[in-house]
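>>> model this:
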Amino acid sequence: MAVLQAADDGVLLRVRVQPRSRAERLDGVQGEQLRVRLSAPPVDGAANAACIALLAKTLGVSRSRVQIRTGAKGRDKVLYIADLTPEQAAAALGMTETETG
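I've put the predicted structure just below:
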């Protein structure tokens, strides 16, 4: 699966989360995943909530439109973003066509 993939009325985004980072930021594409650095610890869903908030803000959508489909308890996650095309997501994330797969 590519970093971004079209899904039912939205996109799937593969990410690799690094919790307890110094700053919250997107760290570019590595392999077939977008690397996301978060300051939140991986405890009680704090890192998941921070990941959703950061991606929603970056993509310009509400947090309710971002859902974790797989990987809620791990670092590798697949997120679903409703009402967004892969092209819109790639543009908002600053990804090139070769990075999107």
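>>> CA only for contacts and neighbour counts going forward, please
OK.
>>> identify each buried residue in the top helix by length along the chain, please.
In the chain, ranked by residue count with DSSP state H as the criterion, the top helix is helix 46-59. For helix 46-59, the buried set under the neighbour-count rule, 16 or more other C-alpha atoms under 10 Å, comprises 47-48, 50-56, 59.
>>> take those residues and lay them out in TSV including distance to Leu38.
Shown next, in TSV, are the buried residues of helix 46-59 (distance: C-alpha to C-alpha, whole Å):
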residue	distance to Leu38
Ala47	7
Asn48	9
Ala50	7
Cys51	7
Ile52	11
Ala53	10
Leu54	9
Leu55	11
Ala56	14
Leu59	16
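>>> let's see this one next, to set against the first:
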Amino acid sequence: MFAVEEKKGDLFFRIFVQPKSSKNMVAGIHGDALKVKITAPPVDGAANAMCIKYFSKFLEVSKSSIEIVSGQTGRNKRVRVVLSDTPGDEVKRRNIVKLLTSYS
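Below is the predicted model:
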């Protein structure tokens, strides 16, 4: 089952990436991960860069707030969303969790 973990204010979740898709999109759940279709090919880090760009727009955070913490060379990845401890980011944190878990 897909889940979003919170550790020290940051959010962590798993994604399963399908590269070379016709468009960038969240395509549901794949095991314990969010399935993401990405247009970029899986070469020279292009798919990872596209994942970061896509999730920054999808979650409405800066690209520097998104980090792939594991799975850089595979389809299964673990993503970290870094948020500060400001009151506005607490609302954003709740909205991100709600958005991501709406697919499960």
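>>> hey, where'd the helices end up in the second structure?
Using DSSP H, the helices of the second structure run over 46-58, 87-101.
>>> what would these look like in TSV with distance to Gly71 of the second structure?
As requested, the helices of the second structure are arranged in TSV below (distance: least, C-alpha to C-alpha, whole Å):
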stretch	distance to Gly71 of the second structure
helix 46-58	9
helix 87-101	19
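>>> with the second structure superposed, average distance for the lengthiest strand in the first structure?
The longest strand of the first structure (DSSP state E) is strand 10-18. Mean deviation of strand 10-18 of the first structure relative to the second structure after superposition (mean C-alpha distance after the TM-score superposition for the first structure): 0.5 Å.
>>> quick one: closest of the helices of the second structure to Asn76 of the second structure.
With C-alpha to C-alpha as the criterion, Asn76 of the second structure lies closest to helix 46-58 of the helices of the second structure, at 11.1 Å.
>>> can you give me the angle that closest one makes with helix 87-101?
With axes from the mean of the first three to the mean of the last three C-alpha atoms, to 10 degrees as the basis, helix 46-58 of the second structure and helix 87-101 are set at 120 degrees to each other.
>>> which elements pack onto helix 46-58 of the second structure?
Applying 3 or more C-alpha pairs under 8 Å, 6 or more residues apart in numbering; DSSP states H and E, we find helix 46-58 of the second structure packed against strand 66-70.
>>> so what's the gap between the strand it packs on and the chain middle?
On the basis of C-alpha atoms, centre = their mean, to the nearest Å, strand 66-70 of the second structure sits 8 Å off its chain's mean C-alpha point.
>>> which other helices and strands does that strand contact?
By 3+ C-alpha pairs under 8 Å, 6+ apart, strand 66-70 of the second structure packs against helix 46-58, strand 76-81.
>>> I'd like the ones you listed as JSON lines, with distance to Lys23 of the second structure appended.
Listed next are those as JSON lines, based on distance: least, C-alpha to C-alpha, whole Å:
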{"stretch": "helix 46-58", "distance to Lys23 of the second structure": "11"}
{"stretch": "strand 76-81", "distance to Lys23 of the second structure": "19"}
